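Colleague: what follows is a predicted protein model with its sequence.
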Amino acid sequence: MTRTDTPSAPDERTTALTLLRYVRETALEKAEGLPDDLAHATPLPTSPLMSVASIVHHLRWNEHYWFEVVIAGGEDRAPWSDEHPDGEFEIAAQMTLDEILTGYRQQITACDAVLAELDLDAVAARTLNDFRPNVRWVVAHLIEETGRHNGHLDILRELADGEVGD
């Protein structure tokens, strides 16, 4: 996979979606090729649910929540609940890395379909704590969130098998 953060055109939409694609592809690249035991390793005693696999699974469900639930107003199918606020991290331990990567790729495709129909100024279907974001804010938020988790993936991948990269 050839990743680039250089947009094909200088407009805001192309720039934002290029950066979103770049951080998504970076997350996938950080996880690909790890055997399941290393993908599920949780080397940080203070973060017993944090593994490469669980972070990618978390990213998948964040995309679902922000694009399909908040923006499009669809049903929240995410595996978290009041009883299990980290449900997506918990169930990732029961899944293979291939299942998680496939799920993330499918989620990206579904979210891109939502995005394709909307202008960046389109307002979300749902209000969150007296804030109704627009598509622009959600895209920026997911770039930030995915980029932050890519830093976690960098560290976990290096601890898992010594692989480093940008």
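Modeller: Ah, there it is.
Colleague: can we go C-alpha only for contacts and neighbour counts from here?
Modeller: Fine.
Colleague: helices of the chain, residue ranges please.
Modeller: 12-31, 36-39, 52-63, 87-92, 97-116, 135-161 (DSSP state H).
Colleague: nearest to residue 73, of those?
Modeller: Closest approach to residue 73 among these (CA to CA): helix 97-116, 10.9 Å.
Colleague: report all helices and strands that that closest one contacts.
Modeller: Contact analysis of helix 97-116 by 3 or more CA pairs under 8 Å, 6 or more residues apart in numbering; DSSP states H and E lists helix 52-63 as its packing neighbours.
Colleague: take the one below as the second:
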Amino acid sequence: MTSERPEPPTVSDERTSLESWLDYHRATLALKCAGLDDRQLREPSAPPSPLTLMGLVRHMAEVERGWFRRVLAAEHEAGPIYYSDEDPDGDIHVTEQDTWEEAYATWQAEIAAAREAARGHSLDDRGVHSRDGAEFDLRWIYTHMIEEYARHNGHADLIRERIDGATGD
């Protein structure tokens, strides 16, 4: 895992800006998890909340998969990774058997699949959400993903500070 975080360009076209900010936030979440062991990555933020850094990474793997593969690319066979009807928050509910190695690899695979799903699509291309049939263009998906990461990176910052006092951007 790299500790480098790509800075978004200050002047660019719309797509480059959106992709760069998304990559920045993806790298930020990885940085928040860097240097911790599995036990620390499974440590809840503040009981009774089950939120952990590992759970956030698993959640973001699900979010990447949902928006880019299921909605944009219409890969409806790409079902949930961690959650189920029985445990709709299964991505957040980590156990002693869950490992960072698996969570990180799954998240990175979903990021790669998301990039592949977006490649060749214009920002105006649309996907359909299977839940309600609503259409979302790629521009909206990128913007939503940036918002989703930014919000959860705030959570990750607080969790990391609680674990070992580390703070930062």
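Modeller: In hand now; what should we look at? Values in this document were obtained by computation on a predicted structure and should not be read as measured data.
Colleague: superposing both, give me the TM-score.
Modeller: The TM-score (TM-score structural alignment, normalised by the length of the first structure) is 0.91; 165 aligned residues with a CA RMSD of 1.8 Å.
Colleague: ranking the helices of the first structure by burial, who's on top?
Modeller: Highest mean neighbour count among the helices of the first structure (mean count of other CA atoms under 10 Å): helix 52-63, with a mean of 25.
Colleague: read off where stretch 32-39 of the first structure ends up in the second structure.
Modeller: Under TM-score structural alignment, the match for stretch 32-39 of the first structure in the second structure covers residues 34-41.
Colleague: endpoints of stretch 109-124 of the first structure, how far apart?
Modeller: This stretch, stretch 109-124 of the first structure, spans 19 Å end to end (CA to CA, to the nearest Å).
Colleague: related to what we said a few turns ago, got CSV for the helices of the first structure, with distance to residue 74 of the first structure too?
Modeller: CSV is the format used below for those (distance: least, CA to CA, whole Å):
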stretch, distance to residue 74 of the first structure
helix 12-31, 21
helix 36-39, 31
helix 52-63, 13
helix 87-92, 19
helix 97-116, 11
helix 135-161, 15
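Colleague: for residue 122 of the first structure, find the nearest of the ones you listed.
Modeller: helix 135-161 (5.7 Å).
Colleague: ok, the one residue sitting closest to the centre of the second structure - contacts?
Modeller: By CA atoms, centre = their mean, the second structure has its centre lying nearest to residue 60, at 2.5 Å. By CA atoms under 8 Å, 6 or more residues apart in numbering, residue 60 of the second structure lies in contact with 107, 149.
Colleague: over to residue 17 of the first structure?
Modeller: Applying CA under 8 Å, 6+ apart to residue 17 of the first structure gives the contacts residue 139.
Colleague: which residue in the second structure lines up with it?
Modeller: Under the alignment (TM-score structural alignment), residue 17 of the first structure pairs with residue 19 of the second structure.
Colleague: please apply the same query to residue 159 of the first structure.
Modeller: Mapped onto the second structure by TM-score structural alignment, residue 159 of the first structure lines up with residue 162.
Colleague: that match and residue 45 touch, don't they?
Modeller: Yes: in this structure, residue 162 of the second structure is within contact of residue 45 by CA atoms under 8 Å, at 7.2 Å.
Colleague: what's the closest non-adjacent residue to residue 61 of the second structure?
Modeller: Closest residue to residue 61 of the second structure apart from its sequence neighbours, by CA to CA, 6 or more residues apart in numbering: residue 107 at 4.4 Å.
Colleague: aligned partner of the one you found in the first structure?
Modeller: In the first structure, residue 107 of the second structure lines up with residue 104, judged by TM-score structural alignment.
Colleague: so its match touches residue 56, yeah?
Modeller: Yes: in terms of CA under 8 Å, residue 104 of the first structure counts as a neighbour of residue 56; the distance is 7.2 Å.
Colleague: contacting residues around the residue nearest to residue 61 of the second structure?
Modeller: Per CA under 8 Å, 6+ apart, neighbours of residue 107 of the second structure: 57-58, 60-61.
Colleague: let me know the closest of the residues you listed to residue 10 of the second structure.
Modeller: Residue 10 of the second structure lies nearest to residue 60 out of the contacts of residue 107 of the second structure, by CA to CA, at 25.9 Å.
Colleague: now the closest one: how far from residue 92 of the second structure?
Modeller: From residue 60 of the second structure over to residue 92 of the second structure the distance is 10 Å, taken as CA to CA.
Colleague: cool, and residue 11 of the second structure?
Modeller: Taken as CA to CA, the span from residue 11 of the second structure to residue 92 of the second structure is 37 Å.
Colleague: do the same with residue 68 of the second structure
Modeller: Taking CA to CA, one finds residue 68 of the second structure at 20 Å from residue 92 of the second structure.
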